[in-house]
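Trainee: structure of the sequence below:
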Amino acid sequence: MPGFGFDTLALLVVVGMAGPLLTAVPRLAIPVIIGELAAGMLIGRTGFDLVDTTDPTFVLLANIGFALVMFVVGTHVPVRDASLRTGIGRAVLRAVLVGAVAAVLGVLMAHLFDTGHAALYAVLMASSSAAVALPIIDGLGLDGPPVLSVKAQIAVADAACIVLLPLVINPGRAAGAALGALAISASAAVLYLVLRRFDRDGTRDRVRKYSKRHGLALELRISLILLFALSALAATTHVSIMLAGFALGLVINGIGEPKRLARQLLGITEGFFGPLFFVWLGASLRVRELGDHPAFIGLGVALGLGAVLAHGLGRLVGQPLPLAAMAAAQLGVPVAAATPGTEQGLLAPGEPSALILGALVTIAVTSIAGAVAKRGQAAAAR
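Mentor: Below is the predicted model of the structure:
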């Protein structure tokens, strides 16, 4: 297999275009990442095996992409929305209810499929994906108190499960992972205080104007320095870089993300690093192992439907069912579980693919639920 060079980069960028091309078909309504994952499977271990997913350069670029994706996700969590805080109480209550149901389902699935990963399955089914659900909600123009409350629920579940995942994916390192998560959280808190001070005394504004005047992109450079520093801390403490990216995104969002920085981050993430990561992930998966271990197909479907069931119980406390189903969307947490599961052999052959299959089930349900919610809101308006 050839080494990693510009020819490989060109191939990755070309196949990554499968995401936008499929999204451009209105009737399909396929999320971008689905096309990118499928393209990765085609050129990776599942398909023609054209790329070496273990190449250190490829792995590093993919990890940068993952960190940037979670950074952007963190900047989109509406932490500064005052109206969002009014629904935080009910949001936390629903998140706790979902977590309790997911814990029971996790034990049942681990026993049924004989994997011993009950805690991992519980965290997966309890998680929500701000990266998937929030853009769908905003794109459909959904609004009102129930929508604000489900946004808060998604943010709470996403943040909580991102912190919990390193503790359950490898229980033998749970203590070290807990310390690592604590170190990243403390570092993010310090960064927030420092950056807020710079924002209030005018330093940040002066840097922004100087950077714009001279075309230096200083805010982007500083953001990348902070992101890579937190990612290095995460790697050293054996915590997923997902937590580093998400924490920094919350920090930048908390003090206010400038539109210019948002455009720059969107450009480098969605234009190159993000698609490269999802293509790498798809290429790393051995989907053929699902054929050798067909029980894991059932596991993937069960995880997806279990997540929808657990979140759907929000209906019992007054949440509209379409919004409850949308809260079940998964992405970052299953990806973060599948990545070390594939690289470090923490999961059984075929199990990482089952986790991604479960996430795809929830994304499909979220897309359908979004359309139903949109029709319901239009009918109510009429």
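Trainee: CA atoms for contacts and neighbours, from now on please.
Mentor: OK.
Trainee: does Gly106 really touch Asp114, like I thought?
Mentor: No. Assessed by C-alpha atoms under 8 Å, Gly106 is found out of contact with Asp114, at 11.5 Å.
Trainee: between these two, point out the one with more neighbours.
Mentor: Shown here are Gly106 and Asp114; by other C-alpha atoms under 10 Å, Gly106 has more neighbours (25 against 10).
Trainee: now do the buried residues in the longest helix belonging to the chain.
Mentor: In the chain, assigned by DSSP state H, the helix with the most residues is helix 351-381. Neighbour-count burial for helix 351-381 flags 351-367, 369-370, 373-374 (criterion: 16 or more other C-alpha atoms under 10 Å).
Trainee: could you say what helices and strands it packs with?
Mentor: Packed against helix 351-381, as judged by 3 or more C-alpha pairs under 8 Å, 6 or more residues apart in numbering; DSSP states H and E, are the following elements: helix 130-140, helix 288-292, helix 295-312, helix 321-326, helix 332-343.
Trainee: following up with a second sequence; could you model it the same way so I can compare the two?
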Amino acid sequence: MGFGTLALVAVLGLSGPLLAVRRRWNIPVVLGELAAGAVVGVSGFRLLDPGDPVFVFLADIGFALVMFVAGTHVPMRDASIRPALRRGLVRAGAVGIAAVPVGIALAGMFDTGKAGLYAVLVASSSAALVLPIIDSLRLGGAPVVETVAQVAVADTVCIVALPLAIDPGHAVRAAVGAVAVAAGAALVYVAFRWFVRTGLQERSHRVSEQRGFALELRVNLALLFALAALATWTHVSVMLAGFALGLALSAVGEPRRLARQLFGVTEGFLGPLFFVWLGASLDLRALVDHPSYIGLGLCLGVAAIAVHAVARLLGQPLPLAALAAAQLGIPVAAATIGTQLGLFAPGEAPALLLGALVTIAVAAVAGALAVRRGLVRA
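Mentor: Now for the predicted structure:
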């Protein structure tokens, strides 16, 4: 992999903002990057080799950073979330329980034996996708805050459950690895709290800003790579390392300067590189050769919306229930991990992303309906 390939990837990354430039469409930036990767990858002109070791390694770094930023988006310190957390927990739990028989039914219908994976996918939400939609539409009020709590709980639980569900044969090993990564993130949280209480964080921030040292970014990248090394050593995905560290930082309070720096590193280069790589590695032609997986993708998307509608019985407005069904991170992570481990049949990984696209399309409509229902900030 040379500079020419990097230049091509950077140009392809521009397709994301171009497709998402109209706010009213509520199209995630990553969709353009995935589509561009598919055009030049295995499914298209084969200009990119997703098996290149350097490309794969850079994509892994981007994956960890994307999940790190997603973890920082979970509003751990938002005081308005705490009173709503009980209802969010109940609704997320109800959705999770309803997803189990649906996952079993889908695995039986398509004869894949992946009931656990489908249940996790159907029950999942994406805080990194839902929260920007809520902000852009200025949704607000108690029902919206409860929905945010529900999405945060579902996102966190499903990210932890995914490695266990996607490879049941190594579930014990994955569980031990997940506990090790969580323990490492907890130690980072304790260290962060001590750093803030002693005033060292404020002093180092002042020196870094005055001297242009970017200390916060350097320290957090070092911690991220250390947790990623632990995750790799214990045979779990770097996804958990990134998300766990993001939660720890969110619980302490992410400095605005660090948020801007992370945004630049992730959204400017390594995040688009990861999604272009993922699009290039997906064999969309296999969906044509195996049309049953098109049905699987559509069924996963519809099932996710139907299962999340269960929360309507617990008092959640139906547009917000449909909005909570929006998913992207978990299907992308499942497609990435399954492809890397060789666990999927041809066409199965693209089917997971097709299901995510269905939920995103419905979420865009649901957001508009929530505005019409008056679920906006005062």
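Trainee: returning to what we had before: just the helices and strands packed on helix 351-381 of structure 1: most buried one?
Mentor: For those, the largest average neighbour count (mean count of other C-alpha atoms under 10 Å) is found in helix 321-326, namely a mean of 25.
Trainee: corresponding residues in structure 2 for that helix?
Mentor: Under TM-score structural alignment, helix 321-326 of structure 1 corresponds to residues 318-323 of structure 2.
Trainee: any idea which of the helices and strands packed on helix 351-381 of structure 1 gets closest to Gly87 of structure 1?
Mentor: For Gly87 of structure 1, the closest of those is helix 321-326, at 14.0 Å, according to C-alpha to C-alpha.
Trainee: next, the mean deviation of the closest one compared to structure 2.
Mentor: Here helix 321-326 of structure 1, set against structure 2 after superposition, deviates by a mean of 0.6 Å using mean C-alpha distance after the TM-score superposition for structure 1.
Trainee: any idea which residue is closest to the centre of structure 2?
Mentor: Gly329 (2.4 Å; C-alpha atoms, centre = their mean).
Trainee: where's that one relative to Ile159 of structure 2, distance?
Mentor: Plainly put, Gly329 of structure 2 is 9 Å away from Ile159 of structure 2 if you go by C-alpha to C-alpha, to the nearest Å.
Trainee: what's the answer for Val153 of structure 2, then?
Mentor: 10 Å.
Trainee: same check, this time on Gly246 of structure 2
Mentor: 13 Å.
Trainee: and the alignment partner in structure 1 of Val122 of structure 2, which helix or strand is it part of?
Mentor: Matched by TM-score structural alignment, Val122 of structure 2 corresponds to Met125 in structure 1. Assessed by DSSP states H and E, Met125 of structure 1 sits inside helix 118-126.
Trainee: quick one: that helix to structure 2 mean distance?
Mentor: Looks like 0.4 Å for helix 118-126 of structure 1 (mean C-alpha distance after the TM-score superposition for structure 1).
Trainee: what does stretch 32-41 of structure 1 give?
Mentor: Its aligned residues in structure 2 lie a mean 0.7 Å from stretch 32-41 of structure 1 after superposition (mean C-alpha distance after the TM-score superposition for structure 1).
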